[in-house]
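Colleague: got a structure for you, letters missing:
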């Protein structure tokens, strides 16, 4: 990496992109080399010379999590810094699973964003205030199949158990798909399978069974 950090911003809000452009224009050593409003444009402007991508999670109905995974797979040295309005623990975990190296809220101060960009460019892992605690809380409360007690619902696969936990948290299929970086069709299939295995008629029955077993109680 050269002394200048080459950055691309991927966000479907033009006002936010303009704000980033104005900020970077005033900073030494940071060069905004491209902007994109979604995955299609991102694929055109991101290449091996880009050091950091600022990534929103909602891109006009498309998934920033899936795009993060795609770009990291294509460019292993690329660093993704998520900058989003979503502060829920599931979104944080999904982004980090996809390969993001940092996670900030859009409410972060300009100097925080600058520090985060420089840090992730160097390979550091950066999370905004409170975000790390939420991610750790989610990991601690997610079903793992280990621990002192027996694994709940042994008839379910690990993925089905994970989906059930998110269903019990009140999440819809689209949110679960984003959290687990799956397609909505795959999530629907998992939900259908777990309903059959649990011998419940509907989603409400699955939620009741899951909560009776201690699932869906995380923050």
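Modeller: Now that the structure is in, tell me what you want to look at. None of these values were measured; they are calculated from a predicted model.
Colleague: going forward, measure contacts and count neighbours with C-alpha atoms only.
Modeller: Noted.
Colleague: can you tell me which helix or strand the residue nearest in space to the middle of the chain belongs to?
Modeller: Taking C-alpha atoms, centre = their mean, the centroid of the chain lies closest to residue 95, which sits 2.3 Å from it. Counting by DSSP states H and E, the element that carries residue 95 is helix 89-98.
Colleague: now that helix, how far from the centre of its chain.
Modeller: Computed by C-alpha atoms, centre = their mean, to the nearest Å, the chain-centroid distance of helix 89-98 equals 3 Å.
Colleague: Name the single longest helix found in the protein.
Modeller: For the chain, the helix with the greatest residue count under DSSP state H is helix 184-198.
Colleague: what's the following helix or strand after that helix?
Modeller: Under the assignment DSSP H and E, the closest C-terminal helix or strand after helix 184-198 is helix 203-212.
Colleague: hmm, back to that, can you give the contact residues for the helix holding residue 95?
Modeller: The set of residues external to helix 89-98 that reach it, using C-alpha atoms under 8 Å, 6 or more residues apart in numbering, is 65-66, 68-69, 82, 102-103, 131, 134-135, 137-138, 178-181, 219.
Colleague: buried ones in stretch 64-74?
Modeller: 64, 65, 66, 67, 68, 69, 71, 72 (16 or more other C-alpha atoms under 10 Å).
Colleague: structure B:
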């Protein structure tokens, strides 16, 4: 996989590149110190995956994610940052990021995160998933004055998987709990996406909580 790195700190890029080089299937094709003209930079190096740190660029970083996602929909965008705030995670995923890794946990999670992207995963460490879901819970509590009742015709198995997702479990963890394969989980979730009329894991969880589907 061809990877481009956006980070304002040269030492951070060097550390990330060293880590990625330990995995033979990764090739760092771009090293950039700001997000100006990010789409053109990615096109120039023909990257499959972009690692972007939004800690110092803030809104500009999120704007860069939106621009990349809108103009290069095939691109896999992973946020790698020191920010652990649930709202920040939510905004990044809403903008189009498909993964979120804390810099302090990069050695533990970065390589597996990028590998998960090859299987259409939306990887994030459990601590980040928990912060994200807690933020969604809080936002939904603010809006729960009006309860929406709608039958999405989910099967018992689909509701069970959805319930596990709301609790913060990954596909692999759910497969272990239910004794079924990762691919079977993905197959069920494709049906859930279609029935709930959503296109991302974040939307699935948010809708399940907001409309009290599980």
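Modeller: Sure thing, it's come through. Since this is a predicted model, take the numbers as computed values, not measurements.
Colleague: Mind telling me what the residue nearest to the centre of structure 1 corresponds to in structure 2?
Modeller: Mapped onto structure 2 by TM-score structural alignment, residue 95 of structure 1 lines up with residue 92.
Colleague: in which helix or strand would I find the alignment partner in structure 2 of residue 63 of structure 1?
Modeller: Taking TM-score structural alignment, the alignment pairs residue 63 of structure 1 with residue 60 from structure 2. Secondary-structure assignment from DSSP H and E places residue 60 of structure 2 in helix 59-71.
Colleague: That helix vs helix 86-95, what angle?
Modeller: Inter-element angle recorded for helix 59-71 of structure 2 and helix 86-95: 30 degrees (by axes from the mean of the first three to the mean of the last three C-alpha atoms, to 10 degrees).
Colleague: and residue 5 of structure 2, which of the three is it?
Modeller: Here residue 5 of structure 2 is recorded as strand under DSSP: H, G, I helix; E, B strand; the rest coil.
Colleague: My error: substitute residue 35 of structure 1 in the last question.
Modeller: What three-state DSSP gives for residue 35 of structure 1 is strand.
Colleague: That one pairs with which position in structure 2?
Modeller: Aligned counterpart of residue 35 of structure 1 in structure 2: residue 31 (TM-score structural alignment).
Colleague: Tally up the residues packed near that match, please.
Modeller: 20 (other C-alpha atoms under 10 Å).
Colleague: What of residue 105 of structure 1?
Modeller: 18.
Colleague: and it, what is it in contact with?
Modeller: Each residue near residue 105 of structure 1 by C-alpha under 8 Å, 6+ apart is listed here: 83, 84, 85, 86, 87, 128.
Colleague: circling back to that earlier point, quick check on the contacts of helix 89-98 of structure 1: which are buried?
Modeller: Here, 16+ other C-alpha under 10 Å leaves 65-66, 68-69, 82, 102-103, 131, 134-135, 138, 178-181 buried among the contacts of helix 89-98 of structure 1.
Colleague: For residue 162 of structure 2, what is the enclosing helix or strand?
Modeller: Element membership of residue 162 of structure 2 [criterion: DSSP H and E] is helix 156-166.
Colleague: what's the nearest residue to the match of residue 35 of structure 1 if we skip its chain neighbours?
Modeller: Closest residue to residue 31 of structure 2 in three dimensions, ignoring its sequence neighbours and counting by C-alpha to C-alpha, 6 or more residues apart in numbering: residue 5, at 5.0 Å.
Colleague: That neighbour matches what in structure 1?
Modeller: Match for residue 5 of structure 2 (TM-score structural alignment): residue 9.
Colleague: how big is the offset of the longest helix anywhere in structure 2 relative to structure 1?
Modeller: Counting residues, the longest helix in structure 2 under DSSP H turns out to be helix 126-143. Helix 126-143 of structure 2, aligned to structure 1 and superposed, deviates on average by 2.1 Å (mean C-alpha distance after the TM-score superposition for structure 1).
Colleague: now that helix and helix 156-166, what's the angle there?
Modeller: Calculated by the same axes, to 10 degrees, helix 126-143 of structure 2 forms an angle of 100 degrees with helix 156-166.
Colleague: and helix 126-143 of structure 2, which residues are buried?
Modeller: Residues 128, 129, 130, 131, 132, 133, 134, 135, 136, 137, 140 are the ones in helix 126-143 of structure 2 that count as buried (16+ other C-alpha under 10 Å).
Colleague: if we can go back for a sec, to what extent is the match of residue 63 of structure 1 buried, counted in neighbours?
Modeller: Residues within reach of residue 60 of structure 2, counting by other C-alpha under 10 Å, total 14.
Colleague: For residue 137 of structure 2, see how far away it is.
Modeller: Using C-alpha to C-alpha, to the nearest Å, residue 60 of structure 2 is found at 27 Å from residue 137 of structure 2.
Colleague: what does residue 87 of structure 2 give?
Modeller: Distance of residue 87 of structure 2 to residue 137 of structure 2, computed by C-alpha to C-alpha: 11 Å.
Colleague: residues in structure 2 matched by the longest helix of structure 1, start to end?
Modeller: Mapping helix 184-198 of structure 1 onto structure 2 (TM-score structural alignment) gives no aligned residues.
Colleague: ok, back up a step: quick one: the residues in structure 1 that the following helix or strand past the helix holding residue 60 of structure 2 pairs up with.
Modeller: As assigned by DSSP H and E, the chain's next helix or strand after helix 59-71 of structure 2 is strand 76-81. Strand 76-81 of structure 2 corresponds to residues 79-84 in structure 1, going by TM-score structural alignment.
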